[in-house]
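K.L.:
Here is a sequence together with a model predicted from it:
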Amino acid sequence: MAAYNGSANSVLEMVKDVVSFLTDPANFDEGKEWALVSPVSAVEIDTVQEVILKGVGDGDDEIYIGLKIAAAAGGQVNLVLNGYAGYDAGLGWREQPGGVSQSVLPTLPLVEDTYMSYWVSANSSRVILVVEMSTQYESAYLGLMKPIAIENQYPYPLVVGGSYYEGGAWTDTGAGHSSFVCPGADANTSLRLRRPDGSWRVGKNQTLGDLCVWPTNVSPVNTLTVFDDVLTMENVIMYPFFLYENNPVGLVGQLDGIYWVGNRQDLATKDSIIYDGKVYKVFNNVHRRDNDSYFAIEWF
C-alpha cells in the first residue's frame, strides 16, 4: 500500500510520474508493485501517449487498467480511462480483451501545459487518483472493488471511474461533470462496472440507471450527516461507497479505500482525517461544496 502527492506542468508529465510511482518496488510490499505492460519501456510513453498497467491483487491476480492521453478542443487534454480482462500485444489500447464495451469512456478532463497537483493512493488491486486544477478536483478509480460475493461468484469485479466522459468540457458545471462517487444521469457517465458475465454496466442516478452508488445516488442524500453538534476533525462521519443494482436489485460491492464524508462543515479539501490510527485525505466532487459532495481516500 502506498500514497504519493506530486505536481506536474502537463498531463504527460503527470502520467509518467504516476507510472513511475506505481511500478517502483520500493513503494509496495515485495512483489506487489504494478507492472508496465504497454509500452515496453516508460520512455516510449512520450510517443504513444498511452499505458496499460497490470496489478497482482493478492498475488496471483492479473488486473489490467489503461490510461490514454487524448487532445480535445480548446487546449483540453482528456486522460481517458479503461480496464481489461487480459492483454494482447497485437491489439490496440481500446481493443484489448474485455475492455469497456461502451464507445464513450470515462475521463479526467484536464488542461494542457498548466500546473496541476495530484494525489495517488494505491494498493496492488486498485489505484485512486485525484488531480487539482485551480479550485476543482478531477478524480479516478481504476481496479477492483470489494464484491459482496464469494470469489467464484464474482471473480473479476473491475471498476473504471472518472469525473466525466469523453466529449465533455472541463469547464462544464452541469450534472454530468461529476465524480464516479456520484455519477450523473446522462446516457454516458463517469462510472463503469464489469459484471460477472463480462458485460459493462454504466453507473447512473438512481432513478435512471441499473447501477448506482450509495449514499450519493439516493434520495434524500443528506442522511444522518450530524451525530454531534460540536463539529471537529475527529467526529466526521465516513460511510463506505457501495455499488448497487436496480436490475436485478441488490448490493454488488464496495469501493476500496474511499469513503463518503459527513459533518463536512469543519472540513476543507486536502484536510487530513485520522481515524483508528489511519490517515485519510479529503477532497470534493469537482467544483461542488454541498454537504454530500466530499469524499476521503486512504492515505498510507
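P.N.:
Now that the structure is in, tell me what you want to look at.
K.L.:
all contacts plus neighbour counts: C-alpha atoms, from now on.
P.N.:
Fine.
K.L.:
Which strands or helices does the helix or strand hosting Leu129 pack on?
P.N.:
Here Leu129 sits within strand 126-133, counting by DSSP states H and E. Contact partners of strand 126-133 among helices and strands, from 3 or more Cα pairs under 8 Å, 6 or more residues apart in numbering; DSSP states H and E: strand 116-122, strand 136-144.
K.L.:
right, so those: which one is the most enclosed?
P.N.:
Among these, the stretch with the highest mean neighbour count (mean count of other Cα atoms under 10 Å) is strand 136-144, at a mean of 26.
K.L.:
what sits up against it?
P.N.:
Outside strand 136-144, the residues that touch it by Cα atoms under 8 Å, 6 or more residues apart in numbering are 63-65, 81-83, 107-109, 125-132, 156-163, 179-180, 255-256, 283-287.
K.L.:
Which of these fall within strands?
P.N.:
Counting by DSSP state E, the part of the contacts of strand 136-144 found in strands is 63-65, 81-83, 107-109, 126-132, 158-161, 255-256, 283-284.
K.L.:
hey, where'd the helices end up in the stretch 1-150 of the chain?
P.N.:
11-22, 45-48 (DSSP state H, counting those that start in this stretch).
K.L.:
Please compare the first structure with the one that follows:
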Amino acid sequence: MAYEIGTATDYKDLLAKLKTFVTTNAALVAAGQQWTVMRHTAPASGDHELILRGPGLAGADQIYVGIKTEAVSNGGRNWQLNGFTGYDSPASFEAQPGGLAANLPRLLLLDAGMPYWFFANGRRIIVVARASTTYQIAYLGFIMPYGPPAGLPYPMFVGGCACTASVWSDSLLRSNAPFFCARNDAPSSSIRPTSSSGYFMTAGWKCLIEKQYYYNNWYANFELFVLPHSGLVTTSTGYKMLALLRPNVDNSFPLIPMTLCASGTARNVYGEFDGMFGLPGIGVAAEDIVTISGQNFLVFSGGALTGRNNFVAIRMD
C-alpha cells in the first residue's frame, strides 16, 4: 500500500493531488496498481469531478469510484463520494452505472489549506484531510471479503464523514460523523435511507447505522455496522467496546480489524476494511504513529468525534 503526506491549498486542489497520487505514485506503478482516470473535469468555476478505475491487486478487477466537489450556501466546501459498477461517458456523475443517485456520503472540507494523508492500493483509496479541528476520513473501493469471490463479487464500499451538504463546524453529529460511527435519520429500512455517511453494495446499496442497539427494534430494521466502533452494546448508554479497552501491558496498542457486519434478519460478517483498525483512544492522539511488530500505523479521530471510541489506525506501507 502506497501513502503520501502533504498539504493542499483547498478542497479542489486536494482532489487534483489525489488524482496525481493514485495515477503516478511510484509504488503503485511498480506494483501495477495505479488507477486510471475515466473522467476529470476542473473548470475555472463550478464543481470538479473525478472518476477513477482501479485494477485490483493483480490487475484483474475494474473498480469504479468517483468524487465530486460541492460548494453549499452555508459555507461548506465538500467532496461528494460515490461508487459505480462501470463507466458511461455521456452520463452525469449521479447517473453512472450502479452509483448512488442521491444522499451521497461526504467529506466536509475547506476552501483553505489542509494537511492530508493518502493511502492506496489497486483495490481501494483512503483519504484523510484535517479540516480545522476535524479529521475527514474517506474509504472508496473494495473491502476484503470473507469467503469466496462468488459470494461478494463486487464488494464496493463508499464511506465518508458526513451524510448531508453541511460544513465542517456543524455541531449536529448526525451530519458530521465518520462512516465507522455512522449516523442516519432512522428510516424504516436500511435500503436507501434519507442519509448515511457509509454505504455497501450488496444486492443494492445499504447504509450503515448510527449505533447497534440491542434493546429495541432498530436491531431488526438496521443491518450494517462496523466493529469494533459500533455493535456489542452492553448498556443503553453503551457502545463501549473500544472505550473500555486500554493499552496492552507492554504499553502497545491493541489493534482490532475494522469489520463490516450485518444484523437482524441478514446477520453476516462481510469482511474487513483494508488497512484500517480500531484502537482505544487512550494515551494516543490524532496524527500519532504507533508501531506494532515493526509495522507503522497512523492514528486519527473521525470527523468531529474525539471520544475514546472514535479512533482509527491506518497501516503505512
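P.N.:
Nice, thanks for sending it over. A quick note: this is a predicted structure, and the numbers were derived from the prediction, not measured.
K.L.:
TM-score for this pair?
P.N.:
The TM-score (TM-score structural alignment, normalised by the length of the first structure) is 0.91; 288 aligned residues with a Cα RMSD of 1.7 Å.
K.L.:
before we move on, back to that, Throw the helices of the stretch 1-150 of the first structure into CSV and include distance to Thr216 of the first structure and mean neighbour count, thanks.
P.N.:
Below are the helices of the stretch 1-150 of the first structure laid out as CSV (distance: least, Cα to Cα, whole Å; neighbours: other Cα atoms under 10 Å):
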stretch, distance to Thr216 of the first structure, mean neighbour count
helix 11-22, 28, 19
helix 45-48, 36, 13
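K.L.:
And those helices: which comes nearest Asn5 of the first structure?
P.N.:
Of all the helices of the stretch 1-150 of the first structure, the one in closest proximity to Asn5 of the first structure, counting by Cα to Cα, is helix 11-22 (9.8 Å).
K.L.:
with the second structure superposed, average distance for the closest one?
P.N.:
If you overlay the two and look at helix 11-22 of the first structure, the average distance to its match in the second structure is 0.7 Å (mean Cα distance after the TM-score superposition for the first structure).
K.L.:
what residue of the second structure matches up with Asp292 of the first structure?
P.N.:
Aligning on TM-score structural alignment places Asp292 of the first structure opposite Asn309 in the second structure.
K.L.:
do the same with Val226 of the first structure
P.N.:
Match for Val226 of the first structure (TM-score structural alignment): Arg246.
K.L.:
same thing with Leu158 of the first structure?
P.N.:
Using TM-score structural alignment, the equivalent of Leu158 of the first structure in the second structure is Met156.
K.L.:
these two touch, right, that match and Gly204?
P.N.:
No. Using Cα atoms under 8 Å, Met156 of the second structure is not in contact with Gly204, being 10.5 Å away.
K.L.:
Settle it for me: which of those two has more neighbours?
P.N.:
Neighbours were counted for Met156 of the second structure and for Gly204 using other Cα atoms under 10 Å; Met156 has more, 26 against 12.
K.L.:
Return the residues in contact with that one.
P.N.:
So Met156 of the second structure contacts 83, 140-143, 200-201 (Cα under 8 Å, 6+ apart).
K.L.:
Kindly reformat those residues as a markdown table containing distance to Glu210 of the second structure.
P.N.:
Below are those laid out as a markdown table (distance: Cα to Cα, whole Å):
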| residue | distance to Glu210 of the second structure |
| --- | --- |
| Gly83 | 21 |
| Leu140 | 20 |
| Gly141 | 21 |
| Phe142 | 22 |
| Ile143 | 20 |
| Phe200 | 15 |
| Met201 | 18 |
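K.L.:
Show me which of those residues is closest to Asn251 of the second structure.
P.N.:
Ile143 (29.8 Å).
K.L.:
Map the closest one across to the first structure for me.
P.N.:
By TM-score structural alignment, Ile143 of the second structure lines up with Met145.
K.L.:
Distance of that match relative to Arg192 of the first structure?
P.N.:
12 Å (Cα to Cα, to the nearest Å).
K.L.:
go on, Thr216 of the first structure?
P.N.:
Thr216 of the first structure is 16 Å from Arg192 of the first structure, by Cα to Cα.
K.L.:
Between the two, which is the more surrounded one?
P.N.:
The neighbour count for Thr216 of the first structure versus Arg192, taken as other Cα under 10 Å, is higher for Arg192 (28 against 22).
K.L.:
unless I'm mixing things up, that one is touching Val159, no?
P.N.:
Yes. In this structure, Arg192 of the first structure is within contact of Val159 by Cα under 8 Å, at 5.8 Å.
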